[in-house]
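In: sequence first, then the predicted structure:
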Amino acid sequence: MTLTVSDENRVRTLVLDRPEALNAFNEALYDALADALLEAADDPTVAVVLITGNGRAFSAGTDLLEMHRMSTDPGFVRGKHGFIGLVDALVDFPKPLVVAVNGIGLGIGCTIIGLADLAFLSSTARLKCPFTSLGVAPEAASSYLFPALVGRQNAAWALMSSEWISAEEAHAMGLAFRVCAPEDLLATATRHAEVLAAKPISSLVAVKRTMTEPHRAAVRAARDRENAAFAELMGGPANLEALTAFAEGREPDFTRLPAGG
């Protein structure tokens, strides 16, 4: 099982459930979460979706071992939705989306915040956008959403440095709505989700639509630019060095790459 689903008080809680892999997204988890969001969007009994993780991580992002196989094995079979399908499901999700980041949030485990309506972080959570350390490009429209959410310089640091961001730093820059003690995180996020879920779904959908509609074209354009840049860089010298170093348990060395690599 890669995802667990539960309903209470019109809140559907989706728990990323690959704790042994720090809830890293393989194709199966991308598909499971995308399907769950599509189902929740159409379910008249669901008013709010809350996403959190099982174990000590929220999500370690894309499963790098699977990414390495995807980059090097021409016969690799991709999932039904994959990463792009999940991002589309997140962008198009019409109801309030709440995330409770219970631990490490890497890659999509961080950039999903740009697509959430409310983000709650455990005080022990840490975030990282590891794109430059993997030799790839941003994702999930973060190149547009992060500057709008936290300002140009905070976004530049988050997206370019591949450095860890603490929960307190995330809150100070505007990535988090609340920072909670670990033992209070899920209860606090759920309480806020239930406040929203008690309201008329039609009104919640209308509010979200009026907030997001002015940005929809820009988000899709950013996603398309990112996907094109990611596809161009994936499997290139820097990306292969990063993935090989990960598989070999060492730090990547980008200084010896060809010029422009």
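Out: Okay, I see it. Residues are numbered from 1 along each chain as shown.
In: okay, CA-based contacts and neighbour counts for the rest of this
Out: Fine.
In: is it true that residue 52 touches residue 17?
Out: No. Using Cα atoms under 8 Å, residue 52 makes no contact with residue 17, being 9.2 Å away.
In: structure two is appended below for comparative analysis:
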Amino acid sequence: MTIRSEIVEPGIRTITMAYPPVNALPTAGWFGVADAMREASTDPDTRVVILRAEGRGFNAGVDIKEMQRTSGHDALIAANRGCFESFKAIYECAVPVISSVQGFCLGGGVGFVGNSDVIIASDDAYFGLPEVDRGALGAATHLARLVPTHKLRALYYTSQNITAQELHSYGSVHQVVPRAELDEATLVFAREIAAKDTRVIRAAKEALNGIDPVDVNRSYRFEQGFTFELNLAGVADEHRDAFVTTGEVLETRSA
């Protein structure tokens, strides 16, 4: 179980998540992504970052089973802090971040892609926030960057998924390709960025962040406050216990 960071071509760094079977990240994984992004941000040889994953899906969110194996609130606090730090590090990375998404992208995975600069997805990719079904809240900040307002609310309240093709129709997924072509398609796009003057691209990234209408860091922390309230009220534990008992079925249903 690893977060692997490496230069694969001049100027192009990949950060790969490998947490089988479904890339549900434990606390260490979220902090690992944050650390890798910060390293990439300060590396003068990195001009663009590709965030990708091994296995059948990109990300299945937080490892709830890890959380339920611990007593008290330490695991919840650590997981929430890890999510915040990793999303923040992606958004604030000094160079563009491309999310390369296959299969499922759920929960915290939406936080990753929502704070990325570009999303390229396989034709079997789907995205969703099952937070309401888990007795938690979060990443609406990031889903709001992918879909219109009323679509966001419909997806959030129902925990329904949305396909890469529909996100492409909104313009939030840049490209949808057959799964076998995903890695190469992402590299082709990354090469375009890597070929530019990195001084200008880094300035462009900072400028684009500066004109965003929403402070994504503050917005996400606001959401997390409600997760803590639900946890203190005992609601979140009920839902997480039910999840651990019944297990997760990753579905391809869409809104």
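Out: Cool, got the structure. Please read all numbers here as calculations on a predicted model, not as lab measurements.
In: map residue 177 of structure 2 across to structure 1 for me.
Out: If you follow residue 177 of structure 2 across to structure 1 using TM-score structural alignment, you land on residue 180.
In: list the residues that contact the nearest residue to its match once chain neighbours are set aside.
Out: Nearest-residue entry for residue 180 of structure 1: residue 122, 5.0 Å, with adjacent residues in sequence omitted and distances by Cα to Cα, 6 or more residues apart in numbering. For residue 122 of structure 1, the contacting residues are 100, 101, 102, 103, 167, 179, 180, 181, 182, 185, by Cα atoms under 8 Å, 6 or more residues apart in numbering.
In: quick one: which of these is most hemmed in?
Out: Among the contacts of residue 122 of structure 1, residue 101 has the most neighbours (other Cα atoms under 10 Å), with 33 neighbours.
In: buried residues, stretch 54-66 of structure 2. List them.
Out: Applying a neighbour-count criterion of 16 or more other Cα atoms under 10 Å, one finds 54, 57, 58, 59, 60, 61, 62, 63, 64, 65, 66 buried in stretch 54-66 of structure 2.
In: off-centre distance for that stretch?
Out: Taking Cα atoms, centre = their mean, to the nearest Å, the mean C-alpha location of stretch 54-66 of structure 2 is offset from the chain mean by 11 Å.
In: next, count neighbours for the aligned partner of residue 150 of structure 1 in structure 2.
Out: When the two structures are superposed using TM-score structural alignment, residue 150 of structure 1 falls opposite residue 147 in structure 2. Using other Cα under 10 Å as the criterion, residue 147 of structure 2 is surrounded by 19 other residues.
In: residues in contact with residue 147 of structure 2?
Out: By Cα under 8 Å, 6+ apart, the neighbours of residue 147 of structure 2 are 167, 170, 172.
In: for the residues you listed, which one is nearest residue 247 of structure 2?
Out: The shortest approach to residue 247 of structure 2 among these belongs to residue 167, at 27.9 Å (Cα to Cα).
In: that closest one matches what in structure 1?
Out: With TM-score structural alignment as the criterion, residue 167 of structure 2 lines up with residue 170 in structure 1.
In: how about the nearest residue to its match, chain neighbours excluded?
Out: Residue nearest to residue 170 of structure 1 in three dimensions, not counting chain neighbours: residue 176, with 5.8 Å by Cα to Cα, 6+ apart.
In: and that neighbour, how close does it get to residue 113 of structure 1?
Out: The gap separating residue 176 of structure 1 from residue 113 of structure 1 is 8 Å, by Cα to Cα, to the nearest Å.
In: likewise for residue 167 of structure 1?
Out: Using Cα to Cα, one gets 13 Å for the distance from residue 167 of structure 1 to residue 113 of structure 1.
In: now do the shared contacts for these two.
Out: Residues within reach of residue 167 of structure 1 and of residue 113 at once, by Cα under 8 Å, 6+ apart, are residue 176.
In: quick one, strands of structure 1?
Out: Under the criterion DSSP state E, structure 1 carries strands at the ranges 3-8, 11-16, 48-53, 57-59, 97-101, 104-106, 118-122, 126-128, 165-166, 178-180.
In: ok, and for the first one, which residues are buried?
Out: If you call a residue buried by 16+ other Cα under 10 Å, then strand 3-8 of structure 1 has these buried ones: residue 3.
In: need the counterpart of residue 244 of structure 2 in structure 1.
Out: The equivalent of residue 244 of structure 2 in structure 1 is residue 247 (alignment by TM-score structural alignment).
In: cool, thanks, talk later.
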